[in-house]
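Participant: Structure here, sequence nowhere to be found:
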């Protein structure tokens, strides 16, 4: 594994910041229940369109609460896609999930099938078009996902499928090899791929505790040209996402240690 471990963001959280972190999570937990339950008529009456309307409100509320309690604001750069596509993003924390999902109109994720059975969250995940994956099935799972995507494209459309090629959250300055699942789906579906760079991990740690105030940035980059061949696609994607993420982190004052 090629990994650059980052220096921690300097400074300790004050006691009040710990309280604010706790208040934020309590606030959004209650809001999730309230918004989810009150949004059920929209979900039941309007299906995916209704579920997306509720999801947009819920995510927007969580981002507003992050600003209120934690002093975290978010900037979106570039042009978020509105057509069927794959969004291949750097993943540092829960915050980048929220910002990317809020920026696009028909967000969808590939997620563990168990999550689809969670009350409220699972109901909406299924309705907005999230695709379950059974990781125990290995390559068969990827073929099933590609087939499901093509069926949805042929139906009412896929939306913006958000994928994290590293497969896990990474610390600022850390790099993990990009997995080839995104290339497999691209090849099987012909969908355009939109890279996304982030610096969110500077303010919102991987495990979600110890959040610090600041301006987090998520940047939508130009679509990877369709003429890029399969064998060169993942290296091209990785270079673009990592280079631009490093630039965003440097703008915020972060410097990764020398290897």
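Facilitator: The structure has been received and is ready for your questions. The shown structure was predicted, so the numbers you read here are calculated from the model rather than taken from an experiment. Numbers count the residues shown, from 1 in each chain.

Participant: From here on, just use CA atoms for contacts and neighbour counts.
Facilitator: OK.

Participant: List the contacts of the most centrally placed residue in the chain.
Facilitator: Centroid-nearest residue in the chain: residue 97, 3.0 Å away (criterion: C-alpha atoms, centre = their mean). Residues counted as contacts of residue 97 (C-alpha atoms under 8 Å, 6 or more residues apart in numbering) are residue 91.

Participant: Tell me the spacing between it and residue 203.
Facilitator: As judged by C-alpha to C-alpha, to the nearest Å, residue 97 and residue 203 stand 14 Å apart.

Participant: What is the neighbour count of residue 225?
Facilitator: The burial count assigned to residue 225 is 11, neighbours taken as other C-alpha atoms under 10 Å.

Participant: try residue 236
Facilitator: Other residues near residue 236 number 13, with proximity taken as other C-alpha under 10 Å.

Participant: now swap in the one 10 residues further on and tell me
Facilitator: Around residue 246 sit 20 other residues, with neighbours defined as other C-alpha under 10 Å.

Participant: Neighbours of residue 251, how many?
Facilitator: Neighbours of residue 251 under the rule other C-alpha under 10 Å: 12.

Participant: my bad, residue 237
Facilitator: Using other C-alpha under 10 Å, the number of residues around residue 237 comes to 23.

Participant: Return the residues in contact with it.
Facilitator: Remark: with contacts taken as C-alpha under 8 Å, 6+ apart, residue 237 is in contact with 195, 224.

Participant: Against residue 87, how distant is it?
Facilitator: Residue 237 is 11 Å from residue 87, where distance means C-alpha to C-alpha.

Participant: which non-adjacent residue is nearest residue 217?
Facilitator: Setting aside the residues directly before and after it, residue 217 is nearest to residue 75 in space (C-alpha to C-alpha, 6 or more residues apart in numbering), at 4.8 Å.

Participant: helix or strand for residue 28, which one?
Facilitator: Take DSSP states H and E as the rule and residue 28 turns out to sit in helix 15-38.

Participant: can you give me the angle the following helix or strand past that helix makes with helix 15-38?
Facilitator: Under the assignment DSSP H and E, the closest C-terminal helix or strand after helix 15-38 is helix 40-70. Compare the direction of helix 40-70 with that of helix 15-38 by axes from the mean of the first three to the mean of the last three C-alpha atoms, to 10 degrees and you get 170 degrees.

Participant: Downstream of helix 40-70, the next helix or strand is which one?
Facilitator: Immediately after helix 40-70, counting by DSSP H and E, sits strand 72-77.

Participant: adding another structure so you can compare the two:
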């Protein structure tokens, strides 16, 4: 019961803090992409820090965090893994659903930070425009975060890897830093309960540019799924997701 109370209070304060930080940073963020990044890093850091003492959920980043231009295909289980990855990367640029462009606070800040908005079925066109903008000097390169499975997937589930990440890998010619996570165990897609423990996002061994498409997809899936299963096993509750401890 105590953890339920803590969870609800945590969610309330995190929800209230988002517009407050957005408002405080607005004068800077309106005219500066650096200000927009500072606001979002502040919010992500606040949520990560407050999770530690409010709900006994510690957040841990493992592996080599990239700093230069690269692709970051990530397992996506929870809003928490978004915050952890964003907070860890110096210049994260997420591939986002176009509907989020119109979300209060989030949409305005994401636009200022030059996130890549895509319509369903039109991801290729959005990526092509992004590449053209980079070449024209209208968009600064960064760490492009994309979800190879296209959506959130529950811990332990096996969903197909879509071709979009491989196409992006071929187009950009950049190294790829896969990311595994177990964040969905502690912060589920639905519900108010937040489980105490250690949520991890792990940057895995980079995949160099230049692999053929099939080899790249096979290596990407093998790395992310194997590492995510190992992180799930660390939680001690893998049996709740159809896996042995």
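Facilitator: Good, I have the coordinates. Remember, it's a predicted structure, so these values are computed and weren't measured experimentally.

Participant: Please determine how far the residue nearest to residue 217 of structure 1 is located from residue 102 of structure 1.
Facilitator: As judged by C-alpha to C-alpha, residue 75 of structure 1 and residue 102 of structure 1 stand 12 Å apart.

Participant: For stretch 91-101 of structure 2, list every residue counted as buried.
Facilitator: Applying a neighbour-count criterion of 16 or more other C-alpha atoms under 10 Å, one finds 91-96, 101 buried in stretch 91-101 of structure 2.

Participant: Check these and tell me the two furthest apart.
Facilitator: Distances among these were taken as C-alpha to C-alpha; the most separated pair is 91 and 101, at 18.7 Å.

Participant: got the residue ranges for the helices in structure 2?
Facilitator: Along structure 2, the stretches classed as helices by DSSP state H are 2-29, 33-54, 79-88, 106-112, 123-135, 164-172, 213-234.

Participant: How about residue 96 of structure 2, nearest residue that isn't a chain neighbour?
Facilitator: In space, not counting the residues next to it along the chain, residue 96 of structure 2 is nearest to residue 117; the distance is 4.9 Å by C-alpha to C-alpha, 6+ apart.

Participant: so what corresponds to the residue nearest to residue 217 of structure 1 in structure 2?
Facilitator: In structure 2, the residue equivalent to residue 75 of structure 1 is residue 60, according to TM-score structural alignment.

Participant: That match contacts residue 197, doesn't it?
Facilitator: No: counting by C-alpha atoms under 8 Å, residue 60 of structure 2 sits too far from residue 197 to count as a contact (10.4 Å).

Participant: So between the two, which is more surrounded?
Facilitator: With other C-alpha under 10 Å as the criterion, residue 60 of structure 2 and residue 197 differ in neighbour count, and residue 197 comes out ahead with 17 against 12.

Participant: Now do that one against residue 162 of structure 2, distance only.
Facilitator: When distances are taken as C-alpha to C-alpha, residue 197 of structure 2 and residue 162 of structure 2 turn out to be 31 Å apart.

Participant: so how far does stretch 56-76 of structure 2 reach from one end to the other?
Facilitator: First-to-last distance for stretch 56-76 of structure 2 - C-alpha to C-alpha - comes to 22 Å.

Participant: cool, stretch 159-178 of structure 2 as well?
Facilitator: Stretch 159-178 of structure 2 has its terminal residues 16 Å apart, counting by C-alpha to C-alpha.

Participant: so where is it in structure 1?
Facilitator: Aligned by TM-score structural alignment, stretch 159-178 of structure 2 corresponds to residues 176-195 of structure 1.

Participant: contact partners of the matching stretch?
Facilitator: Taking C-alpha under 8 Å, 6+ apart as the criterion, the residues outside stretch 176-195 of structure 1 that touch it are 1-3, 81, 84-89, 142, 145-146, 149-150, 163, 165-167, 170, 220-226, 230, 233-234, 237-238, 240-241.

Participant: circling back: from the buried residues of stretch 91-101 of structure 2, pick the one nearest residue 142 of structure 2.
Facilitator: residue 91 (5.1 Å).

Participant: I figured the closest one hits residue 142, correct?
Facilitator: Yes: proximity of residue 91 of structure 2 to residue 142 meets the contact threshold set by C-alpha under 8 Å, at 5.1 Å.

Participant: Find residues that contact each of these two.
Facilitator: With C-alpha under 8 Å, 6+ apart, residue 91 of structure 2 and residue 142 have common neighbours residue 67.

Participant: For the match of residue 75 of structure 1, give me its contacts.
Facilitator: 198-201.

Participant: Select from those residues every entry located in strands.
Facilitator: Secondary structure from DSSP state E places 198-201 of those in strands.

Participant: Mind listing what's buried along stretch 9-25 of structure 2?
Facilitator: Here stretch 9-25 of structure 2 shows 10-11, 14, 18, 21-22, 25 as buried, counting by 16+ other C-alpha under 10 Å.

Participant: To clarify, my last question referred to stretch 140-153 of structure 2.
Facilitator: 141-150, 153.

Participant: What number of residues are in the vicinity of the closest residue to residue 59 of structure 2 other than its chain neighbours?
Facilitator: For residue 59 of structure 2, ignoring the flanking residues on the chain, the nearest one in space by C-alpha to C-alpha, 6+ apart is residue 199 at 4.9 Å. As a burial measure, residue 199 of structure 2 scores 26 neighbours (other C-alpha under 10 Å).
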